[in-house]
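> Sharing a model prediction with you, sequence too.
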Amino acid sequence: MNLFFFLKPLSSLMILSYIILFFLLVRNTSCDVDPNYVACPPKTCANNNQSISYPFYIEGTQEPFCGNPGFAISCGPNGFPILNLSNTHYIIHQIFYENQTLRVSNAAFSVSRSNTTNSKGCLPVPLTHNLTLPSTPEFDIAPNQSNMRLFYGCESLLPWPEEHRVGCSNETSSVLAFYKEDKNISLVSKNCRGEVVDTIVEDGIIEGGVEEALRKGLLLTWKAGNCSDCHSSGGRCGFDSIMYTFRCFCTDRVHSAKCDPDNGPG
């Protein structure tokens, strides 16, 4: 028998065996990746590049265990992430994961110029409750924020310098805003007939005046398990709602703090 004809089927069989073995290895590898890890990659809202990951999660897009309880967010119609605090919507402008801080603003102030028939479009009504945020189990107001006061029904003081007029509560009722240390605040409080609303804004906003300060909002710090060790070890952070504790989702399995497959649970 010719040796060539004997070796040819044998070599073809070996090649086929290698191909089958390769696909089996790929299949087993992909199947072995922990499903919690697969479920929790960072996401973004449409038309927005802010990465959303632990402790936050987007309702309806990410699994709740990818974030902490109390950190659910939604995506607004303009693409911005929205955080609901004390039944009030706050736009998330920036999340600083490295120091567990985020900058938010009341959604009402994001539309202060949206009314094209009025250069100072009207604020939604009613804004008759304080906009200062109480401490919650999840969030605190960061240090070095400024107190601001909004006065409604200030027609008797018009025309006041334009930089203090932030809108109107309806077609006729003007709203003026002042930092609490402003020397004019006593005069304004005596002459504006509407509600007085307190709020907080980030320090150091000078360009654009009080309206820009309201639009940019304030800084919050959050209280949740620190993700840095898990993230630096290649894991994705999450939460065990049964044990009610932080977990690190790794490609091999769930660890307590970080991915460390060579030394048992992290």
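Received the coordinates, thanks. None of these values were measured; they are calculated from a predicted model.

> going forward, measure contacts between C-alpha atoms and count neighbours the same way
OK.

> now the strands for the stretch 151-266 of the chain?
165-168, 174-179, 196-202, 218-222, 236-240, 245-249, 254-255 (DSSP state E, counting those that start in this stretch).

> which parts of stretch 201-211 are buried?
For stretch 201-211, burial by neighbour count (16 or more other CA atoms under 10 Å) applies to 201-202, 205, 210-211.

> Relative to N87, which of the strands of the stretch 151-266 of the chain is closest?
strand 196-202 (15.5 Å; CA to CA).

> Off-centre distance for the closest one?
Distance, stretch centre to chain centre, for strand 196-202: 21 Å (CA atoms, centre = their mean, to the nearest Å).

> Over to stretch 227-236?
Centre-to-centre, stretch 227-236 and its host chain are 19 Å apart (CA atoms, centre = their mean).

> And the contacts of that stretch?
If you take CA atoms under 8 Å, 6 or more residues apart in numbering as the criterion, stretch 227-236 is touched by 37, 40-41, 54, 98, 237, 248-251, 257-260.

> 10 Å instead, please
Here stretch 227-236 makes contact (CA atoms under 10 Å, 6 or more residues apart in numbering) with 36-42, 53-55, 66, 97-98, 100, 237-238, 246-260, 266.

> Show the end-to-end separation of it, please.
Using CA to CA, to the nearest Å, the end-to-end distance of stretch 227-236 comes to 8 Å.

> In the protein, which residue is most central in space?
Most central in the chain under CA atoms, centre = their mean is I92, positioned 4.9 Å from the mean C-alpha point.

> what number of residues lie near the closest residue to S156 other than its chain neighbours?
Using CA to CA, 6 or more residues apart in numbering and skipping the chain neighbours, the partner closest in space to S156 is N191 (6.8 Å). For N191, the count of nearby residues is 15 (other CA atoms under 10 Å).

> Alongside the first one, take a look at this:
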Amino acid sequence: MANLTLTYSHLSLLYLFLLISSIQCQPINTDSSFYYNLCAPSRCNNLSLTYPFALPNSCYPSIDKPICPTNQSLLLASTSTTDTGHIVRVLSLDYNDPTIATVLVASDSLFTCGAQVSRPNFRAVDTIFSLPLNYTRGTHLNCTAPIPSDSIPGLQNASCLGCKGQDPTNVCYYAPGFVSYPTTCETFHVFTPGGAFNASGVSDMRAFLQLGYQIRYDKPAECRGCEKSGGRCGSQPISGSFVCFCTSSVHRMNCSDGMYHIHSQKFSFT
């Protein structure tokens, strides 16, 4: 697990570099239509992206940052102080309902051999997304030694998440709910549709989890109102609070309410 920890440290440093760079490069412009044009739909690989997934800074909520390195895969990086460094890969986006986006995601660490996968994988707090009600929560445990079968309710044997030959002496398990076994096991939260999950029946847990799980984004009322008035949803470049970018000005909620002036690297109400 030492190698996994070292690899994770490198990934965390890379994430922090990208995050700091994006903050330092926040676009500040006094052109009244700049932000409206900036937040036009963008693309990553074959995905068309609108709020909250649009790539330019100020075109997404401040809590989850979309990234598209080398135009390969759309990634969502948590900016929460409780979950810094965690990144999920977007496998598909469904915009069929204009008020709800259904997103298929998987932890990005599952696609890189050697990357540490003992991350929470998804948090129900500090995020704009939610899990569907029919999903079952569970925990994968990657242990350096066997643990007693009666130590955790519902404990099952499971295949490990490492690539072939990685941690060959480790023993892995699955348990329903969010559990831990300190000092001996690394944990990874698992989300599966339906009822009880038969982890023992999955021969390759890593490949199974790479198929992803659904999360859901419910467009808030202020964003729906902004779009209905002809604006584009976004966030204030400095504070991260919601704003509505319109063709001739920046507004608090929609294109006909209190207007912002853009000056001195910040918005201010008139």
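Thanks, I have the structure now. The shown structure was predicted, so the numbers you read here are calculated from the model rather than taken from an experiment.

> buried set for the strand or helix carrying the residue nearest to the centre of the first structure?
I92 of the first structure is part of strand 88-96 when elements are defined by DSSP states H and E. Buried positions in strand 88-96 of the first structure, judged by neighbour count with 16+ other CA under 10 Å: 89-93, 95.

> In the second structure, what sits opposite G238 of the first structure in the alignment?
If you follow G238 of the first structure across to the second structure using TM-score structural alignment, you land on G234.

> Export the strands of the stretch 151-266 of the first structure as CSV, with columns for distance to N49 of the first structure.
Output for the strands of the stretch 151-266 of the first structure, formatted as CSV (distance: least, CA to CA, whole Å):
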stretch, distance to N49 of the first structure
strand 165-168, 28
strand 174-179, 31
strand 196-202, 22
strand 218-222, 19
strand 236-240, 19
strand 245-249, 24
strand 254-255, 28
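
> can you give me the helices in the stretch 101-250 of the first structure?
Taking DSSP state H, counting those that start in this stretch as the test, the helices found in the stretch 101-250 of the first structure are 185-191, 209-216, 228-232.

> between these, which gets nearest to T29 of the first structure?
Comparing the helices of the stretch 101-250 of the first structure under CA to CA, the one sitting nearest is helix 228-232, at 21.4 Å.

> Tell me roughly how far the closest one lies from the second structure on average.
Here helix 228-232 of the first structure, set against the second structure after superposition, deviates by a mean of 3.2 Å using mean CA distance after the TM-score superposition for the first structure.

> Just the buried positions in that helix, please.
Buried-residue list, helix 228-232 of the first structure, by 16+ other CA under 10 Å: 230-231.

> Could you do stretch 133-142 of the first structure as well?
Residues of stretch 133-142 of the first structure classed as buried: 139-141 (neighbour count, 16+ other CA under 10 Å).

> and what of stretch 40-48 of the second structure?
40-41, 44, 47.

> follow-up on the earlier one: which other residues reach the strand holding I92 of the first structure?
By CA under 10 Å, 6+ apart, the list of residues contacting strand 88-96 of the first structure from outside reads 48, 50-53, 56, 73-76, 79-84, 101-110, 131, 133, 215-221.

> From these, list just the buried residues.
Buried subset of these (neighbour count, 16+ other CA under 10 Å): 50-53, 56, 73-75, 79-83, 101-110, 131, 215-221.

> thought C66 of the first structure was touching P35?
No. Counting by CA atoms under 10 Å, C66 of the first structure stays clear of P35, with 11.5 Å between them.

> which neighbours do those two share?
Joint contacts of C66 of the first structure and P35 (CA under 10 Å, 6+ apart) are F249.

> who's more crowded, those two?
Taking other CA under 10 Å, C66 of the first structure and P35 do not tie; C66 has more neighbours (28 against 15).

> What's the more buried one aligned with over in the second structure?
Under TM-score structural alignment, C66 of the first structure pairs with C59 in the second structure.

> Look up the closest residue to its match, ignoring the ones flanking it.
Of all residues not flanking C59 of the second structure in the chain, G234 sits nearest, at 4.4 Å (CA to CA, 6+ apart).

> All set now, cheers.
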